[in-house]
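A.B. asks: sequence unknown, structure follows:
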């Protein structure tokens, strides 16, 4: 599956300046791509969704998938960037790159998207030399990624940029397999009765989650009992749907830190709900990279209604402000349950 991220259209990236476009990729993707095929889409003359696939898996089926994702995002054109540190200067590899981009161009044309250009670069770093895949003779150097206007915008909006994709994946990776394995037994032993839970129990569980978020932010280690209660609480749709509202509240960062901690600590299947809460929170604040890897991790376990919906929205390039409207349901449920949530915060400029 190709990873996908959606930047804001207002970001100042010249589609006619390959050196600047390539330099912006780490800020858009959230990490510096290596051994990758990156497809930068264009919709109505503006930057659209940015799609990435592993260079080692560029079968016709994968290229078809990439083209269909581009079309689903509303793109009418695209630019391909191949990042290949070993094959950038290799004649045989150049033939492979030309074949792959030719196939990609055909697949894009099939779905009504024009492949405007295709570039090869050994690495996304200042001064690295790029050239066109088809041997047109055009070449140049990559601008400084850290000086990119896109990187500056991302940093100003509080997004962390990662040197490698593995570092981004570590945000949701299990940290201590032994503890997580032991925690599974604790959670199973604490299974609540199958009888319907009263609203008062859902209210107490939401308040407990809010308290755990505050304690986690303060550096306290949550006990197994806390984690077990949180795991089961997130299986209650009233609790879970209410907690989605925290993503648009003044304590959004505190809540997101708890979802990340639970994603790294809880065993499956309980971690899935934490991953989806993390994905929603990241999406709402415009962090497509974190939303994407969280959704990928959640959907690897089993189909999930909310995860599937967010994944489709991310693929289609739905804007963060449209996703924020889903939090309204959470505030309505909180009012019905008698829970006081942090007030909604105002969102300024958007980030992708």
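C.D. replies: That came through, no problem. Values in this document were obtained by computation on a predicted structure and should not be read as measured data.
A.B. asks: okay, CA-based contacts and neighbour counts for the rest of this
C.D. replies: Will do.
A.B. asks: Following the helix or strand where residue 289 lies in sequence, what is the next regular element?
C.D. replies: Assigned by DSSP states H and E, residue 289 belongs to helix 288-301. Heading C-terminal from helix 288-301, the first helix or strand you meet, by DSSP H and E, is helix 305-315.
A.B. asks: Quick one: list the elements packing against whichever helix or strand comes after that following helix.
C.D. replies: Downstream of helix 305-315, the first helix or strand assigned by DSSP H and E is helix 320-324. Helix 320-324 sits against helix 271-284, with contacts defined as 3 or more C-alpha pairs under 8 Å, 6 or more residues apart in numbering; DSSP states H and E.
A.B. asks: Okay, one more to line up with it:
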């Protein structure tokens, strides 16, 4: 399961259906998508895989708790797949949503480039469906704001694919050289260099080369430096939360260093509303380090449907005011 969150005004099924892939980050297939509404406005979007057949509906995940957590009072059910299974899935999902006080205002099916209403029997919704347009006013609005739909989920996972072997080897050599150099520095000097590296690369227009990747990767292994990076992401000052930077660093690191970087990348994606990319990053972190606690916590939050905005104090710990050495304040404390 994954979620996205946005507040968008919608004017009919085609607005919604053309926008959902941009909110999810990819074009769904064989999926149940539940759109949560607050007073008719889109609040959040959740997606899960369909069961293998209508005989296995007990495996269909119930998403009502996630919508309730986001304070939704309405919903739309969308099923991507063949007719018989879609009808059964929609009915089951709608029953649960009605019982939870979030009655669907529509139930839709998408298949083969066409969309179908599962509850409207009027001439406006022919049994053969209607062509699904490529864009709409709402989807253009989301695209302008930075929304992008990959062809499928595998294309999202590919964003975390390891960098070419030669570049990873260069980073590994730089890691060894940095460790030898670090041995000659005291803790305060090393901490200052690590903070400067985070600040520099979050502001930089270019992506780091191997020596700098090694420095950032090693720095994130310090929990204080990692949390400083999380606070910088939470500040909202950086375009796209610099997901590009954190993905780049993650892709170049070996397993012994990858968990902190992948977790930071996932956090940046989560805060930006890209739930599926966040999930892929957390899974990568936990494959490398199964007990990495922050990745475990953030994955649990994502799967529970906790809104990205609820993460605004992640990385702040017990801090009440400013970062040490006059760094940025935590978002909840900032003026």
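C.D. replies: Perfect, I can see it now. Since the structure is predicted, the reported quantities are computational estimates derived from the model, not experimental observations.
A.B. asks: Please work out the TM-score for the two chains.
C.D. replies: In this superposition the chains share a TM-score of 0.74, using TM-score structural alignment, normalised by the length of structure 2; 321 aligned residues with a C-alpha RMSD of 4.1 Å.
A.B. asks: Tell me the residue in structure 2 aligned with residue 164 of structure 1.
C.D. replies: Using TM-score structural alignment, the equivalent of residue 164 of structure 1 in structure 2 is residue 152.
A.B. asks: tell me the contacts of that match?
C.D. replies: Residue 152 of structure 2 makes contact with 26, 27, 28, 29 under the criterion C-alpha atoms under 8 Å, 6 or more residues apart in numbering.
A.B. asks: Only whichever of those are buried, select them in ChimeraX.
C.D. replies: In ChimeraX syntax, the buried subset of those is picked out as below (16 or more other C-alpha atoms under 10 Å):
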select :26,27,28
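A.B. asks: how much space between the match of residue 164 of structure 1 and residue 111 of structure 2?
C.D. replies: Residue 152 of structure 2 sits 15 Å away from residue 111 of structure 2, going by C-alpha to C-alpha, to the nearest Å.
A.B. asks: same question, residue 255 of structure 2
C.D. replies: Where residue 111 of structure 2 is concerned, residue 255 of structure 2 sits at a distance of 40 Å (C-alpha to C-alpha).
A.B. asks: The helix holding residue 289 of structure 1 - contacts with which helices or strands?
C.D. replies: strand 3-5, helix 18-29, helix 165-169, helix 271-284, helix 305-315.
A.B. asks: contacts for the fourth one?
C.D. replies: By that I understand helix 271-284 of structure 1. 172, 231, 234-235, 240, 243-244, 246-248, 252, 256, 259-260, 262-265, 288, 290-292, 294-295, 297-298, 301, 306-307, 310, 320-321, 323-324.
A.B. asks: and with 6 Å instead?
C.D. replies: Under the contact criterion C-alpha atoms under 6 Å, 6 or more residues apart in numbering, helix 271-284 of structure 1 has outside partners 247, 256, 259, 262, 263, 291, 294, 298, 307, 320, 324.
A.B. asks: Aligned to the third one, what sits in structure 2?
C.D. replies: So that's residue 259 of structure 1. Residue 259 of structure 1 maps onto residue 246 in structure 2, by TM-score structural alignment.
A.B. asks: Chain neighbours aside, what residue packs nearest to its match?
C.D. replies: residue 265 (4.8 Å; C-alpha to C-alpha, 6 or more residues apart in numbering).
A.B. asks: That neighbour -> structure 1?
C.D. replies: By TM-score structural alignment, residue 265 of structure 2 lines up with residue 278.
A.B. asks: Residue 213 of structure 2 too?
C.D. replies: For residue 213 of structure 2, the residue aligned by TM-score structural alignment is residue 227.
A.B. asks: Make sure I have this right: that match is in a helix.
C.D. replies: Yes. Residue 227 of structure 1: assigned to a helix according to DSSP: H, G, I helix; E, B strand; the rest coil.
A.B. asks: buried set for stretch 157-169 of structure 2?
C.D. replies: 157, 159, 160, 162, 163, 167, 168, 169.
A.B. asks: so how far is residue 253 of structure 2 from the fifth one?
C.D. replies: Distance of residue 163 of structure 2 to residue 253 of structure 2, computed by C-alpha to C-alpha: 9 Å.
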